[in-house]
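Participant: model the following, please.
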Amino acid sequence: MANQDKIVLPEKYYLDNFKYVLNFVIGKYEGLLSPSEINFVKNFLSLSEDAQCLYVRISNRKGQFFRKEKLSYAEISDLDLALRELKSFDFVVKKEGLEIDECYQLLAVYNKPEIVRLINPLEYEVDKSLKKDELILSLLETVDSIDLLETFYNESIITQAVKEELNMVKLFFFGHNHGDMSDFVIRDIGHARFMEIDESQLGTSFESREEAEAVMQLSQLNKEYYLLEETLSPLSIYDWFSQIEIGYFLSLDKAKSRAEKLLYKVGYHLERNKHYDEALEVYHLSSSSPLRERRIRIYNKQKEFKKSLELAHHILDSPNDNKEYYIAQDVINKLDKKLKTTTIRQKEGMVIPVKHSYLHQVEDGALAYFESLGFRGYHSENSICRNVFGLFFWDEIFDPKHNSLHQPLQRSPSDIYEKDFYKKRKEAIKQKLELTKNKNQLVNVLKKSVQSFTNISNPFVHWDDDMIEGMWKFLSYVKLKQIKSLLAEMAIDPKNRSTGFPDLFVWKEKEYSFYEVKSPNDHLSEKQLFWLERFDEWGIHAEIALVSWV
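Facilitator: Sure, this is the predicted structure:
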């Protein structure tokens, strides 16, 4: 972009965005906020503009400890005065004591030469040749905590306070724990465009305080787990996990998927370290994917083939997703001494010669081979089919009546990868497909979406010129019935059925094909097999291209 075209943000854009978030949350969630969170908002809005700017600048930086001499903001006229004001309202504090992880954060604001200089007067044996991170850990293990605080926690250190209140306010606004104020900047400088929804039509991230607190607690538990994974034995982690009321989190809709992710992390850590019985206990707490799959793998390792077979049949009756289905099918095949379903299909692939110079660009090499035969083509992997889906069902995806749009910076509805996505939209999706009587109607819907929403964030649409062009080329070859079958299948489970499509789409005159490219050491995945089988069923031409190096 030319310099004259660059977007220059207002000097205090970050303060405007921060105030917007506070006012938005107070307006929509005041009844769910705690007294301390409401006081946080009110006290912040009563600060002088300089003090507000300084707090937002600090809160947008990483960590909670900052060195005063490192802070310099041209728009803040008197940093010392702003700092005193923040202290008077307890927006920055001097803590009496610090937890071990806070001590690490405190020391990390210094560079290594400064750390060495400050510890020289202390009478402790420390290897000062260690790297900074290792030196800090060594200091935490050997130096008395009082000496550490007296040495490093001096008056030049600014400690951000009311972080818990701020984090809860951001959770209510974004609807998740990884929301970032930088999303405003990404929007304002034009790097991303979001759907414009009338704020009066926006739903709520949480219906109860209980749900929000559960999500926040799970976020903290996940952070705790990662720390424990580095320091404790697997069985000690199992004991830690056993103290968590995981059933409570699983009972709450907003917290359930996050709780299941923690289940998987703990269970897989135990499994990887061969604590199979404990891993099974964890996996048994939920029947979601991929927990049942992991149970099958453990049963097979323990030679509990009867249990493995029973679970496989149970999964086949009601699979969570494609991968789980094929793994269950493979368990049954194995006991019948049959090949894996993916292996069977891969053996049917066509062998193509590809120059060895494409060793690290296998798909490019395969495309070059087909181009040498007179074909033209695109790297279609996922993009072409996802584009058709996202553009055709744009209105249904972003329909505000489903309470899945909560704030103006959402790239996708909050339920986009949940089971309820299809359940909520089933009738609208079926009706749209039934009313589409010919391919021209379908193409017109897609063109209207392209004209109305170009470059607006959609979780399925890849706004790349080649991918959009590839979509039109694909539509010129396939029949309406085939496209509608594809769209209906994807809609049932967008989380698991919007990936796994073949790598290449090629065409020549009246001939076209998708190709899943496999190098000699690559293997077909369950997701890829799912789509190859569906394409076979609908008559969409797709094959596996087995690369042979020449």
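Participant: going forward, measure contacts and count neighbours with C-alpha atoms only.
Facilitator: Noted.
Participant: now for Trp531: which residues touch it?
Facilitator: The contact partners of Trp531, by CA atoms under 8 Å, 6 or more residues apart in numbering, come to Gly500, Phe501.
Participant: C-terminal to the helix or strand harbouring it, which secondary structure element comes first?
Facilitator: For Trp531, the host element (DSSP states H and E) is helix 526-538. On the C-terminal side of helix 526-538, the closest following helix or strand by DSSP H and E is strand 542-549.
Participant: before we move on, which element is Val169 in?
Facilitator: helix 163-174.
Participant: what residues sit buried inside that helix?
Facilitator: By neighbour count on 16 or more other CA atoms under 10 Å, the buried set for helix 163-174 is Glu165, Asn167, Met168, Val169, Lys170, Leu171, Phe172, Phe173, Phe174.
Participant: also stretch 354-364?
Facilitator: Quick answer for stretch 354-364 (16+ other CA under 10 Å): Val354, Val362, Glu363, Asp364.
Participant: reformat those as JSON lines; add distance to Leu98 and secondary structure.
Facilitator: Listed next are the buried residues of stretch 354-364 as JSON lines, based on distance: CA to CA, whole Å; DSSP: H, G, I helix; E, B strand; the rest coil:
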{"residue": "Val354", "distance to Leu98": "61", "secondary structure": "strand"}
{"residue": "Val362", "distance to Leu98": "53", "secondary structure": "helix"}
{"residue": "Glu363", "distance to Leu98": "53", "secondary structure": "helix"}
{"residue": "Asp364", "distance to Leu98": "54", "secondary structure": "helix"}
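Participant: contacts for the helix holding Val169 next, please.
Facilitator: Contacts of helix 163-174 (CA under 8 Å, 6+ apart): 21-22, 24-25, 29, 36-37, 40, 177, 179, 205-206, 212, 216, 406-407.
Participant: just the buried ones from those?
Facilitator: 21-22, 24-25, 29, 37, 40, 177, 205-206, 212, 216, 406-407.
Participant: out of those, what pair is the most spread apart?
Facilitator: Spanning the widest gap among the buried ones among the contacts of helix 163-174 are Phe40 and His406, at 22.1 Å by CA to CA.
Participant: and this one, please, so the two structures can be compared:
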Amino acid sequence: MIAHSVDDPLYYLHNFRQVLLWVEQRYADLLDPHELAFMQAFAGLDAPAQALMVRMVMRKGELFRSDRLEYTEIGDTCSALQSLEALGWVREPEQLSLEQLFALLRKDELASGFAGLLSRPRAAKSDLLSQLQALAPAPRPLSEWFAQAPVRIVQWCLQPLCDRMRLLFFGNLYQDWSEFVLADLGLLRFEQVPFSPGSRALQQRSEVDLALALHQCAERLEQGERPGSIVQALAGWHSDNPWLARRHGRLLFALGQQCERLGEWDLALAVYAQSSHAQARIRQVRVLERSERWQQAHALAVQLAEAPANPLEVQALQRVLPRLVRKLGGPAQPRRRARPAPVIELELPREHAALGVEEAVRQHLAQAGGEVHYVENTLFNSLFGLLCWDAIFAPVPGAFFNPFQAAPQDLHDCDFQARRAAQFDACLGRLDDGTHHQAILDRYAAKQGLQSPFVFWPMLSDALLTQALACLPAAHLKHCFLRLLQDIRNNRAGMPDLIQFWPEQGLYRMVEVKGPGDRLQDNQLRWLEFCAEHGLPVAVCHVRWSEAA
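Facilitator: Coordinates of the predicted model:
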């Protein structure tokens, strides 16, 4: 699948053809006769008609002014439009609401056409709409709105069909056709994941229908619909398909968050209880606390503390449990204090502030010896991404939908590691037998520049990689990589800013830098606690600027 450059004015048409070919080759058994007939009919159209159709697919909405469908690269759009009308893919809309009319027509066209009904014809367009809405006009054909319509309006009729194609290609409906175009210009290179029928996320047409229904519910939520009606629409929802179940869990979590914003506490609790989202459990505690059900909140928090799901939940429980005990009239609870990291207090010349606080500290530490790099979250993530490349890009069902994905779709799902357990065991096992050095170097050479959710190619260099592999103990890397896999979304950030290597001694130190008035964030505190627990050398550097003499 080779993408076409935007220098080709019909690049969008070439890419759309590739999408249809990919979907037909991979999902032919999930397409109905109407969809297969559409593909065949599309292939039979001449290029101008195909291009005009794709332009409408890529634009927002389904209603268009004919005079806004003029494209230089297409040429005679009138003829192209006739070809689409002959197939029934485009038609004049049977009815238009007043709101649709106002979205399509200019203010001068509306003021002229409704002159006899407007008390203030020179008002703003929104005010013209309000004046006419007061008359509560019913939807009607364009010819009944205006005796002489100022423009022709056409309706594109196959958007649901094309949305189904988009879902099968992208694996979601949040990416649009333009994203596909921008991602595939040859500027970005992607890992070639093998596709097989068994690696498909969707195996039955009914599952495609369920995926579309979930997306429609998510859209209703985004458009501001009350969560109660959406929860009702999801009542009885069930699927044995893990890919769909994960999306269902994420939607329920989003519904629970909206219930919280609206103060609908009981509904929020019910929704969170059904969600498989990693933070759904702790949100139930917070809902009970916010709705002042202290006893229930405390009982649930104690239950969760017996077997916390992840470090983020541990941190949240450490904060909420003392509050709940106080609310119940119990004695003040001593908060468990994190083991303090060594502190470096630095006073640097104020003129160094122009470098940025991290660079100023990096230069200062480098003067004292060793090799110091600004890496923040990039180094450990990159080493993990290189060592575990094969596991990350394993063709498990529902992970990859098309050849232009930088990451598996389930990257942030709680069962990401479990679904690739054997592959990750093999990759991480290299840290135990000492073969990880060569494996990382081999991947660094072989995969150079390929898109990855973990590898930061621009910051990697031969020197940095050599120093890191010489100074970072395999046991320390394994601790960090296992922590990453526990909760990728939250644990891939918060790592210290700088790393200092002493290659001759095979030693290293990480340094978190804090400028005046800056404080440690929650994810940074969790990393520091983790480093203290596992003996990873780390320090926190507090910087202040000296005043000029």
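Participant: start and end residues in the second structure for the helix holding Val169 of the first structure, please.
Facilitator: Under TM-score structural alignment, helix 163-174 of the first structure corresponds to residues 159-170 of the second structure.
Participant: compared with the first structure, how much does that stretch deviate?
Facilitator: Overlaying the first structure shows stretch 159-170 of the second structure at a mean distance of 0.8 Å from the equivalent residues (mean CA distance after the TM-score superposition for the first structure).
Participant: all strands of the stretch 401-549 of the second structure, in order?
Facilitator: Ranges of strands in the stretch 401-549 of the second structure, per DSSP state E, counting those that start in this stretch, are 498-502, 507-514, 538-546.
Participant: closest one to Gly116 of the second structure among these?
Facilitator: Closest among those, using CA to CA: strand 507-514, at 67.8 Å.
Participant: helices or strands up against that closest one?
Facilitator: Packed against strand 507-514 of the second structure by the contact rule (3 or more CA pairs under 8 Å, 6 or more residues apart in numbering; DSSP states H and E) you find helix 357-367, strand 498-502, strand 538-546.
Participant: for Val314 of the second structure, which of these is the nearest?
Facilitator: strand 538-546 (21.7 Å).
Participant: so what's the counterpart of Tyr369 of the first structure in the second structure up against?
Facilitator: Matched across to the second structure, Tyr369 of the first structure falls on Val361, judged by TM-score structural alignment. By CA under 8 Å, 6+ apart, Val361 of the second structure lies in contact with Val513.
Participant: coming back round to it: I'd like the strands of the stretch 401-549 of the second structure as JSON lines, with distance to Gly228 of the second structure appended.
Facilitator: Output for these, formatted as JSON lines (distance: least, CA to CA, whole Å):
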{"stretch": "strand 498-502", "distance to Gly228 of the second structure": "48"}
{"stretch": "strand 507-514", "distance to Gly228 of the second structure": "45"}
{"stretch": "strand 538-546", "distance to Gly228 of the second structure": "47"}
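Participant: please identify which of those is closest to Ser5 of the second structure.
Facilitator: strand 498-502 (39.6 Å).
Participant: how big's the offset between the closest one and the first structure?
Facilitator: Superposing on the first structure and averaging over aligned pairs (mean CA distance after the TM-score superposition for the first structure), strand 498-502 of the second structure comes out at 4.3 Å.
Participant: which residues touch that strand?
Facilitator: With CA under 8 Å, 6+ apart as the criterion, strand 498-502 of the second structure contacts 358, 362, 369-376, 467-468, 471, 507-513.
Participant: one step back: go through the following helix or strand past the helix holding Val169 of the first structure and flag the buried ones.
Facilitator: Counting by DSSP H and E, the next helix or strand C-terminal to helix 163-174 of the first structure is helix 182-188. Within helix 182-188 of the first structure, the residues scored as buried using 16+ other CA under 10 Å are Phe184, Val185.
Participant: give me the mean distance between helix 182-188 of the first structure and the second structure.
Facilitator: Compared with the second structure after the fit, helix 182-188 of the first structure shows a mean deviation of 3.9 Å (mean CA distance after the TM-score superposition for the first structure).
Participant: helix 163-174 and the next helix or strand after that helix, what's the angle between them?
Facilitator: With elements assigned by DSSP H and E, the helix or strand that comes after helix 182-188 of the first structure is helix 209-231. Using axes from the mean of the first three to the mean of the last three CA atoms, to 10 degrees, the direction of helix 209-231 of the first structure lies 120 degrees away from that of helix 163-174.
Participant: tell me, how many residues neighbour Glu489 of the first structure?
Facilitator: Glu489 of the first structure has 15 neighbours, counted by other CA atoms under 10 Å.
Participant: which position in the second structure aligns with it?
Facilitator: Match for Glu489 of the first structure (TM-score structural alignment): Arg483.
Participant: so that match makes contact with Ala493?
Facilitator: No. Using CA atoms under 8 Å, Arg483 of the second structure makes no contact with Ala493, being 11.4 Å away.
Participant: report the buried residues of stretch 531-544 of the second structure.
Facilitator: Cys531, Ala532, Leu536, Pro537, Val538, Ala539, Val540, Cys541, His542, Val543, Arg544.
Participant: span of it from start to end?
Facilitator: 25 Å (CA to CA, to the nearest Å).
Participant: mind listing residues that contact that stretch?
Facilitator: Against stretch 531-544 of the second structure from outside (CA under 8 Å, 6+ apart): 339-348, 357, 476, 479, 496, 508-516, 528.
Participant: I'm done for today, thanks for sticking with me.
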